[in-house]
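Peer 1: Mind looking at a prediction? Sequence and model below.
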Amino acid sequence: MSRAVSRRDVTRWMLSASIGGLAAAKLRADVTVFPGAASKVDFEPVRRRILQTVAGGDATGVAVAVVQDGRIVWEEGFGWADQKAGVKATQHTPFTLASITKPFTATTLMTLVAEGRLSLDEPANRYLRGCKLVGTSRTEQAVKVRQLGAHVSGLPGMYESYEVNEAGLVLSPEALLRAYGRLAYPPAAGYEYSNIGFAALHAVASGLTETEFGLLMHRRVLAPLGLNDSFFGSDTVRVQSGAMRYDSHGRLIPYYTTSTPASGELYASAHDLALFALLNMHRGAKGQSAVLSAQSIEELQKPVFTGPSGVATTFGWFRSETASGVPFFFKTGGDPGVANRMCFVPSKGLACVVVTNRSNTAELAYSVCDEVLAKYLPDWRRPEEDCGLPAKSFVATPEWKGRWRGLLEGGGAKMPIELDIESDDAASLAIGGDRAEAITRLRSEGEAFTGLSTGKIDAPDAVRTGARTLQIKLVLREDRVAGRVLAVAGDPNVKNVSLPFVITLSRR
């Protein structure tokens, strides 16, 4: 946890970060170097670049941790956890993890698997109480627990953030699934990054244990691993100790929560993420309790769906390989005021973690990981956290051309919808009784048709947020078209919303 600092501390840090003193900067007293863990590489060039970025006003707070041969060899904080209060960022500052929460959620579920209370390859609806996933032709019964954590369940994407005065709008996982837990695609048919899948895992775990999810994660993962800087967002007292979040201009973002906390509301330090990496590399740190067996960790890391780039999803992670075929796992986290990166290479006992508290620092986090890992692995290459198919020009084949009619459902909406595809670059969408709006940016992603349009969806959340920009993704299934529309609004660097509505269409 970060401590308040004196005026002398602030002055000393600012002097050490000045451009003139960078060349001579050495590891300072607040940098932890572990006994017997001498590094094979020099981190000074990386430190210099981070210091320059902070001093130049392009980052607010940054923390880094590196694991080599199963030991933490470097960890350090830069800049500010709370700039106004003068609280420094350190290796023990809890940062919001955003989507790096997902592997922790998957690990929590895996402890239930290890006890025999849950199977990753059983239908998720078997474990969901008071809410069920909804599909067509019994596709909902084909959704496996494992697929929920690997973004191939058929559930669409979703995101919404809530400020303090909007707390009454936050739905429980069960209520959220009743509103938005509809399959847009058949399970395992393709990849779509889905926070709703982790809301379903949240509901499964809480239902099986009758325990609040944050407490469950603390008892089963955080406490046994000695992750003392880490806590779930439901711990409102400790949240106040976390790093503040800033937009791309360095302005403070008001505190917010999200619609799917199990997908993105864990707080953890760089130090704790390094310890978590050790667990996932089968190299538990001294004093850590056994959380999962080697077999259970292998289940977490087993590829579930592999995209055309060779990147695969697992139950909570993404998997890739270096140019020479060395497997590694990674996860990013990005929300307003959050840009994080975590990578680990089990066969090398090597990991790098970078956490930041600003919207525009994703490239910094990614490039620091790349620079560190390339020092150990010359054939390191940065993977994309995406298993989707590349976009290409849309071709209006006879199977697609024509008028389609059906329903748009979800979030309380049930509205007639009409799709008209005239040519490769001309299509329109009409919702309810409103006039048809043009679809722009027509593209194909494999068999899917994608595009952008506008329209008013008569659903409480869409009306409240003014979400009228529509992101369309549809697939042909025999004589039908099915898929989703995401109604989006807001600024992704500050506050935004993406609400999913499922579409089923037949020829007119």
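Peer 2: Received it, and whenever you're ready, just let me know what you need. Numbers count the residues shown, from 1 in each chain.

Peer 1: alpha carbons only for contacts and neighbour counts from here, please
Peer 2: Fine.

Peer 1: Skipping its backbone neighbours, what lies nearest Gly406 in space?
Peer 2: Leu505 (4.2 Å; CA to CA, 6 or more residues apart in numbering).

Peer 1: do the same with Thr454
Peer 2: Among residues not flanking Thr454 along the chain, Thr469 sits closest, at 4.6 Å (CA to CA, 6+ apart).

Peer 1: Would you state the helices of the protein in chain order?
Peer 2: 7-16, 44-55, 101-114, 145-148, 173-180, 195-209, 213-217, 236-239, 270-280, 294-300, 362-376, 460-465 (DSSP state H).

Peer 1: Mean neighbour count for those helices - can I get that in a markdown table?
Peer 2: Listed next are those as a markdown table, based on neighbours: other CA atoms under 10 Å:
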| stretch | mean neighbour count |
| --- | --- |
| helix 7-16 | 13 |
| helix 44-55 | 18 |
| helix 101-114 | 22 |
| helix 145-148 | 26 |
| helix 173-180 | 20 |
| helix 195-209 | 23 |
| helix 213-217 | 20 |
| helix 236-239 | 14 |
| helix 270-280 | 26 |
| helix 294-300 | 16 |
| helix 362-376 | 19 |
| helix 460-465 | 15 |
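
Peer 1: and the residue nearest to Gly406, what does it touch?
Peer 2: By CA atoms under 8 Å, 6 or more residues apart in numbering, the contact list for Leu505 reads 404-407, 418, 480-482.

Peer 1: which ones among those are found in strands?
Peer 2: Among the contacts of Leu505, the members found in strands (DSSP state E) are 404-407, 418, 480-482.

Peer 1: ok, so of those residues, who is nearest Ala203?
Peer 2: Ala482 (26.4 Å; CA to CA).

Peer 1: for comparison:
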Amino acid sequence: MQSYGQSKSALTSQRLENRLIPITKAGADSGSYQTIYERMKALNVPGVSIAVFDGGQIRWAKGYGLSDKSQAKPVDTATLFQAASISKPVTTVTTFRLIEAKTLSLDEDVNQKLRRWKVPENEYTTKEKVTVRRLVSHMAGLTVHGFAGYNPADKLPTVENILNGTPPANSSPVRVKETPGEKETYSGGGFTVLQLLLEDVTGKSFGALAEEMVLQPVGMKHSTFSLPLPSDKASRAAKGYEETGDMVDGGYHVYPELAAAGLWSTPSDLARFMINVSDSYRADKGILRQATVRQMLVKIPQAGGLGFGVDGSGETLRFRHSGGNAGFSCYAVAFAETGRGVVVMTNSDNGTPLIHELVRAITREYQWPTMWPKE
């Protein structure tokens, strides 16, 4: 276990560690306090890492449990976890930086800029087209909800393999199955289209582009989309664990669907990212312009925002995203007006109930305007 923060924050984290209220299967509070270690044991979660921020600053961060059970390796604040679908907001901010630079247009048919592959036209695309706005809001009508990942030793597919559903890809082809703009249909496949689009318009690999546009300027020094992981980061990467407690085949899966699911990060790095978005929203001090972020964080009818889920208004306006890859579960939420929020990452398929209990305890301790940001 390792942490950093001020002494007052240390006392706060210690209180939280002893004041988790288990949630019953029916969704109600059990009514009795348990410690974080009791809940980790009960839920079979080997490791968890937390970062809490307020007023645009990280107040405390701490790791608990083990990143690798076989080596008895403890989680610390530099332990890397798979961010899973929290990759999508990072991809969205990368995309909006290109929109601000006029390299991309939010509402242009993406087939006008795609070079190596095109979205196949069909009866659903005769009048409405797939656009960047629809991709980042899951309104493009595309197939393929998510991805299973690959053993690190496997031969990995190209992005074109993934989009076409051809070997060695293990997912179905990405196709338009509903009229674009009609309704929200969550699609990791759509973010893979976006990954190819970003590479085609810049001539750069997606990982290098995200590093340049977001990770480096935000100060996310531990984070990477690199595949395979560089040795210095691989040595700090947590192993993923199934519901049974068994380690995921290969230690963890890898995701060439980088834009949708491929980010490795820490809660502190993701907190810096969420703070930066909030800074842009509040004071035009982030890497995106205030007007851009205020457009992103408007809730779309029948959907969320652009790249984030969005709830509330005024002081309760919050943006969020959850994530789940094989052996990993995570969650990030921030209040746009106050620069406060929390990121929780675990190395278990069982992590979501623990995340819920931790976020409830944190919102209660800090008296945030909503007790639990709803999924």
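Peer 2: Structure's in. What do you need? Note that the structure is a prediction, hence the values are computed from the model and not measured.

Peer 1: hang on, the earlier thing: thought the residue nearest to Thr454 of structure 1 was touching Ala462?
Peer 2: No. At 10.2 Å, Thr469 of structure 1 and Ala462 do not qualify as touching, with contact defined as CA atoms under 8 Å.

Peer 1: what sits in contact with each of these two?
Peer 2: When CA under 8 Å, 6+ apart defines a contact, the residues bordering Thr469 of structure 1 and Ala462 alike are Ala487.

Peer 1: picking up where we left off before, and which of the ones in strands among the contacts of Leu505 of structure 1 is nearest Asn125 of structure 1?
Peer 2: Distances from Asn125 of structure 1 to those, taken by CA to CA, are shortest for Ala482, at 21.6 Å.

Peer 1: what residue of structure 2 matches up with Lys348 of structure 1?
Peer 2: In structure 2, the position corresponding to Lys348 of structure 1 is occupied by Thr338, as judged by TM-score structural alignment.

Peer 1: and Ala114 of structure 1, what is it in contact with?
Peer 2: 292, 296.

Peer 1: Can you tell me what Ala234 of structure 2 aligns to in structure 1?
Peer 2: In structure 1, Ala234 of structure 2 lands on Val239 (TM-score structural alignment).

Peer 1: Equivalent analysis for Pro89 of structure 2, please.
Peer 2: Alignment note: Pro89 of structure 2 maps to Pro103 in structure 1; criterion TM-score structural alignment.

Peer 1: Am I right that its match is in contact with Phe318?
Peer 2: No. In this structure, Pro103 of structure 1 is not within contact of Phe318 by CA under 8 Å, at 9.6 Å.

Peer 1: ranges for the strands of the stretch 251-375 of structure 2?
Peer 2: Per DSSP state E, counting those that start in this stretch, the stretch 251-375 of structure 2 has strands spanning 264-265, 309-311, 318-325, 328-335, 340-346. These are given in chain order.

Peer 1: what's the most buried one of those strands?
Peer 2: Mean neighbour count, computed with mean count of other CA atoms under 10 Å, is highest for strand 340-346 among the strands of the stretch 251-375 of structure 2, reaching a mean of 29.

Peer 1: That strand vs structure 1, mean deviation?
Peer 2: Strand 340-346 of structure 2, aligned to structure 1 and superposed, deviates on average by 0.6 Å (mean CA distance after the TM-score superposition for structure 1).

Peer 1: who's in contact with that strand?
Peer 2: In contact with strand 340-346 of structure 2 (CA under 8 Å, 6+ apart) are residues 45-56, 81, 83, 266-268, 270-271, 275, 328-335, 355, 359.

Peer 1: what's the answer for stretch 463-480 of structure 1, then?
Peer 2: Contacts for stretch 463-480 of structure 1 (CA under 8 Å, 6+ apart): 400, 447-457, 462, 481-489, 497-499, 504-507.

Peer 1: That one corresponds to what range in structure 2?
Peer 2: Going by TM-score structural alignment, stretch 463-480 of structure 1 lines up with nothing in structure 2.

Peer 1: top strand in structure 2 by residue count?
Peer 2: strand 57-68.

Peer 1: how far off strand 340-346 does that strand point, in degrees?
Peer 2: When axes from the mean of the first three to the mean of the last three CA atoms, to 10 degrees is applied, the directions of strand 57-68 of structure 2 and strand 340-346 differ by 10 degrees.

Peer 1: Structure 1: matching residues for strand 57-68 of structure 2?
Peer 2: Going by TM-score structural alignment: strand 57-68 of structure 2 matches residues 71-82.

Peer 1: what about that stretch, how far off from structure 2?
Peer 2: Comparison of stretch 71-82 of structure 1 with structure 2 after fitting gives an average deviation of 1.0 Å (mean CA distance after the TM-score superposition for structure 1).

Peer 1: Once you drop chain neighbours, what's closest to Lys88 of structure 2?
Peer 2: Counting by CA to CA, 6+ apart, the residue nearest Lys88 of structure 2 is Ala260, at 5.2 Å.

Peer 1: Count the neighbours of the equivalent of that neighbour over in structure 1 for me.
Peer 2: Aligned by TM-score structural alignment, Ala260 of structure 2 pairs with Ser263 of structure 1. For Ser263 of structure 1, the neighbour count with other CA atoms under 10 Å is 30.

Peer 1: quick one, what contacts Ser263 of structure 1?
Peer 2: Shown in contact with Ser263 of structure 1 (CA under 8 Å, 6+ apart): 98-102, 105, 195, 198-199.

Peer 1: which of those lies closest to Arg178 of structure 1?
Peer 2: Comparing the contacts of Ser263 of structure 1 against Arg178 of structure 1 with CA to CA places Ala199 closest, at 11.2 Å.

Peer 1: For the closest one, list the residues it contacts.
Peer 2: Per CA under 8 Å, 6+ apart, neighbours of Ala199 of structure 1: 173, 176-177, 260-263.

Peer 1: Check the gap between it and Leu148 of structure 1 for me.
Peer 2: Going from Ala199 of structure 1 to Leu148 of structure 1 by CA to CA, to the nearest Å gives 9 Å.

Peer 1: what's Trp368 of structure 2 in contact with, if anything?
Peer 2: Contacts of Trp368 of structure 2 by CA under 8 Å, 6+ apart: none found.
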